[in-house]
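K.L.:
Pasting a predicted model and its sequence here:
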Amino acid sequence: MSSTQAEELQGKSANLEKRAADILTRLRSLREQDAPTHGGRVLSYVYDSGLAALDELAADAARLVQPVNGLDPTVFPSTAVMERELVAFAREFLHGASGTAAGRSADTDTDAGEVVVGNVTSGGTESCVLAVKAARDFRGLPPGEGSLVLPTTAHAAFHKAAHLLGLELILVPVDPTSGRVGAHDIATAVRKDTVLIVVSAPNYPFAALDPIAEVAKVARAQSIPLHVDACIGGLALPWWGDLPPWDFRVPGVTSMSVDFHKYGYSPKGVSVLLHRGRDLHRKQYFGLTDWPGYPVVNPTLLGSKSVAALAGAWAISQVLGQSGYAELVSRAQRATRALIDTVQSIDGLRVVGTPVGPLFAVATDDSVPLERRVDPHRWVSAVGARGFVLQGQPASTQSDGTTLPRTTHLTVTPVTESVLGELTSALVLGADDVRGSAAASAPPALAELAGAFERGDVTVADVLALPSDAVAAALTSAGLDPRGSSDSPLDMAAVLAAVESLPREVTKRLLVEFLAGLVEP
């Protein structure tokens, strides 16, 4: 290399470093607009162990595998080792490690001898979709046939699975007081073409632990697979204390999902999907050899994929072990109990049901006079003004006519304990700020649209037929500009009120347009 070439190379390298520094500076500026991911001020979406060393460990592990493609473990065997060991770790604390004999038990009334196996996925949604896909293919029904039975509180991922796989969705109402589904109601909903029953441990909206053993008896009696969605509770409930059996200890539970990017404290997104029995597990896979390219065999929806989150989850699980997770769960448990006690003492609010795990929902206490009631969505805004982000959930009418109340959701993590005093004060004072105020209502333009639906002046089909530009214009007129021309913060209480007052197909259309507009160049 000539001296001139060397100088040019050094100049390009220096220019690249300068541009890289500028870009990272801009990224830091952009991140300042985000809700804080650490410190316990966001009680949804993020899971903070409070241990900075775990974040550093995950980052170091991710850097080591940054160029690795998880598509082919025969080329990158490190991915197979990490996946195998993470699956084994999950299988252990979910009580699936006892059945290690290969093959199916000769006794059809028992699950003895069924090996529990599985894979790492990109998150809870992928785990849920794949659990449904495996059950459908195991049943052997033609595409477009079959039904999926689940409580109304089951995660939206199962709705997505039914949509993608062409299954009819059968939603079973839950008890509005407890948030739990009844095993008898599940049994009534099951049909001859049902490919899978779903229950939650616990469900996300209300943290209710479904009666898994009772539903499992229904599933076994009718030879239907049963999936336990433990995406949010799977790394907390094993160390929570005295609970009824909810995992692979229950005969009839055929698959489970657990997210390591929740209470496993790994980077997003990584989940583990486990199946009881190799035959069921293999139906999760997609394979193709009848094309001119390389043989394609995928256990997940993704082909090429990063293994950064897998490496982070594997490293953290290796360092913490079950004892480390148990200690973190104890911290989250203490904080959860303290917050539940606080909410129970706030005039005008109540905790929904008997929550299980480090999460719970809060509703208006309708037993007190109107002037003492606290609207949970106005409460979210008031607490937010005091520095903490809670999550509003709209009211929902079930197929039997019962209504699940509008609520506020709180996800509690170990770090919450370190801000408990400040958070408790914000919850109490925030309730004082809005006690007796009218419930949050939809923006005027959307309230007017709701009235038009009630009068019959407009139909759902009319709205669904509108082009995107017209829907975006309607959002802008309602003060919800997806193009970001408004400087006002998004009023989530008003948005949720609109969700409650308008037909759900319409609000889905509006929110799709809003979120698509947020990222449209």
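P.N.:
Cool, got the structure.

K.L.:
all contacts plus neighbour counts: C-alpha atoms, from now on.
P.N.:
Will do.

K.L.:
Secondary structure element holding the closest residue to residue 417 other than its chain neighbours?
P.N.:
Sequence neighbours aside, residue 335 is the residue nearest to residue 417 in space, at 5.1 Å (criterion: C-alpha to C-alpha, 6 or more residues apart in numbering). Assigned by DSSP states H and E, residue 335 belongs to helix 308-344.

K.L.:
mind listing what's buried in that helix?
P.N.:
308-317, 322, 325-326, 328-336, 338-340, 343 (16 or more other C-alpha atoms under 10 Å).

K.L.:
now do stretch 128-136
P.N.:
128-136.

K.L.:
again, but for stretch 245-263
P.N.:
By neighbour count on 16+ other C-alpha under 10 Å, the buried set for stretch 245-263 is 246-248, 250-263.

K.L.:
one step back: contacting residues for the residue nearest to residue 417?
P.N.:
Applying C-alpha atoms under 8 Å, 6 or more residues apart in numbering to residue 335 gives the contacts 412-414, 416-417, 420.

K.L.:
redo that, cut-off 7 Å
P.N.:
For residue 335, the contact set (C-alpha atoms under 7 Å, 6 or more residues apart in numbering) comprises 416-417, 420.

K.L.:
want to throw the residues you listed into JSON lines with secondary structure?
P.N.:
Shown next, in JSON lines, are those (DSSP: H, G, I helix; E, B strand; the rest coil):
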{"residue": "416", "secondary structure": "helix"}
{"residue": "417", "secondary structure": "helix"}
{"residue": "420", "secondary structure": "helix"}
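
K.L.:
And these, which is closest to residue 70?
P.N.:
residue 416 (34.5 Å; C-alpha to C-alpha).

K.L.:
want to compare, so here's the second one:
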Amino acid sequence: MIDALPEKGVPGDQVLAELRELRGADLPTHGGQLFAYVYDPARPGLDALAVAAHALSYQVNGLDPTAFPSLLAMENALVAAAARLLGGGAETVGSVTSGGTESLILAVKAARDAHPEIEQPRLVVPSTAHAAFAKAAHYLRVELDVVPVKGLAADPEAMAAAISRDTVLVAASAPSYAHGVIDPIPELAAAAAGQGVRFHVDACFGGWILPYLRRLGADLPPFDLSVPGVTSISVDLHKYAYAPKGVAVLLHATEELRRPQYFAYADWPGYTMVNPVISSTRSGGPIAAAFATLRNIGDAGYLDLAARTREAVTILAAAVTATDGVRLYAPASTSVVCLASDGADLFVLADELAARGWHTQPQMAYADFPATLHLTVTAAVRETAEAFGPDLEAAVAAAKARGPVPVPELPPLTPEMITPELIAGLAEGLGLGGGDFSRMAMVNTVLNASPPAVREALLAGFLSHLQRPVIQ
């Protein structure tokens, strides 16, 4: 156990050595073999530049742009770059946020607060929309209307039928995180506009790469602010803009649309609080690092990174198609390779791939969707992509030899039954008591067999179990 507050201070070199030792247990953030959580352009010198830029501005506070105009200038520059890339016009405005979830919460807040006369505002999304919309609805007490999709994309007719006089926002994805599929944005935006409702495009995941893929010849549908009826769009710079974590952009077509996003409060003895985003105090470090990243890579650089990503996707998709036991679940037309089982147990396969250095993201079955493995492909994967096929074939063979994981006998559970004691017992029984998460097939099998509400309670309980310090 490491004591974060020792009696006497520890020398800096020792602290850094301790941090390096802790990092040794993490998955690799570079090297093109981690298909989730991180985005690696494999661009020499970029990390050092971002760290240096962060160091220049990490003490700067975004709370007051009049005190720190450097940060205001960088934020406006980032918003302008995103607006140019995503079809914005002369009236487009935006805000720099900490990530996609904050962007979506703010888009919902702006839509809700624009209609104070609606007592129970509603949000309409397709069932493939990111879970952050459910989080936004929960936090903001907005009713969430989830509409089944047609195939893997939003159904315009069903979405239009779900709009009511209490609907304040309709949203869709470009592309969806789970499958990498772009919803029919023009039809959806027209349906929302026809009923006088705002329409948000969640391009947090792929919004920075889709315009470049189109320039490279990819046949992708319109999705951005240039589409009539689209009132806002979000994009994460810490994804395919390859900036460090903690920077995204939310764009609104006009200032009038953005105004309800702000929070201001003067009815207390202190300073008048006014915030464009959820946080008040914000470090300038991540924003400066993002600014430096975009300036260093440039438009031509992003086009090259998109080309490398596209090549990697093509190679990985071909490997999946050529391997008996798995199949492509969705067209690999963006930056996602999503594979389903054609005989191999996917959760065992994920473990076998991890044992060979490839770290994928298992996705549980939902409604009519089977369990899948999600691969977010970045530019760094181009260097490793050709080695994936042989390892996939070997991993599938090993998964078939091991066979599926039997679902353990568990009593019928409800969320209310999931106590800290039950979680501790399950963690020990599933081999997670020692903190080794390298073999997760049994865990994923149990989660996949559980109803969503029970799965939520199990995972929340397990996360709480992990986040428990030893206090002496």
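P.N.:
Ah, there it is. All values derive from a computational prediction rather than experimental measurement.

K.L.:
What residues does the counterpart of residue 333 of the second structure in the first structure make contact with?
P.N.:
In the first structure, the residue matched to residue 333 of the second structure (TM-score structural alignment) is residue 356. If you count contacts by C-alpha under 7 Å, 6+ apart, residue 356 of the first structure has them with 202, 207-209.

K.L.:
Give me the three-state assignment for residue 356 of the first structure.
P.N.:
Classified using three-state DSSP, residue 356 of the first structure is coil.

K.L.:
cool, the one 5 residues further on as well?
P.N.:
Local secondary structure at residue 361 of the first structure is given as strand here, using three-state DSSP.

K.L.:
Surely it touches residue 206?
P.N.:
Yes. The pair residue 361 of the first structure / residue 206 is scored as a contact, 5.1 Å apart, by C-alpha atoms under 7 Å.

K.L.:
what sits in contact with each of the two?
P.N.:
Counting by C-alpha under 7 Å, 6+ apart, the shared contacts of residue 361 of the first structure and residue 206 are residue 352.

K.L.:
Would you map the strands across the second structure?
P.N.:
Applying DSSP state E to the second structure gives strands spanning 93-97, 122-126, 143-147, 167-173, 198-202, 232-236, 248-252, 263-265, 273-275, 326-328, 336-341, 361-363, 372-376.

K.L.:
CSV please, covering those strands and showing distance to residue 355 of the second structure.
P.N.:
Compiled in CSV, those are given as follows (distance: least, C-alpha to C-alpha, whole Å):
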stretch, distance to residue 355 of the second structure
strand 93-97, 36
strand 122-126, 35
strand 143-147, 37
strand 167-173, 33
strand 198-202, 34
strand 232-236, 31
strand 248-252, 33
strand 263-265, 48
strand 273-275, 46
strand 326-328, 18
strand 336-341, 18
strand 361-363, 14
strand 372-376, 15
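
K.L.:
out of those strands, deepest packed?
P.N.:
Stretch with highest mean neighbour count among the strands of the second structure: strand 232-236 (a mean of 31; mean count of other C-alpha atoms under 10 Å).

K.L.:
so where is that strand in the first structure?
P.N.:
Under TM-score structural alignment, the match for strand 232-236 of the second structure is residues 255-259.

K.L.:
swap in stretch 31-44 of the second structure?
P.N.:
Against the first structure, stretch 31-44 of the second structure falls on residues 39-52 (TM-score structural alignment).

K.L.:
buried ones in the matching stretch?
P.N.:
39-44, 46-50.

K.L.:
same question, stretch 351-358 of the second structure
P.N.:
Buried, per 16+ other C-alpha under 10 Å, within stretch 351-358 of the second structure: 351-354, 357-358.

K.L.:
Out of these, which comes closest to residue 78 of the second structure?
P.N.:
Lowest distance from residue 78 of the second structure to those (C-alpha to C-alpha) belongs to residue 358, with 33.3 Å.

K.L.:
residue closest to the middle of the first structure?
P.N.:
By C-alpha atoms, centre = their mean, the first structure has its centre lying nearest to residue 124, at 6.0 Å.

K.L.:
hang on, isn't residue 190 of the second structure packed against residue 229?
P.N.:
Yes. Residue 190 of the second structure is in contact with residue 229 according to C-alpha under 7 Å; the separation is 5.6 Å.
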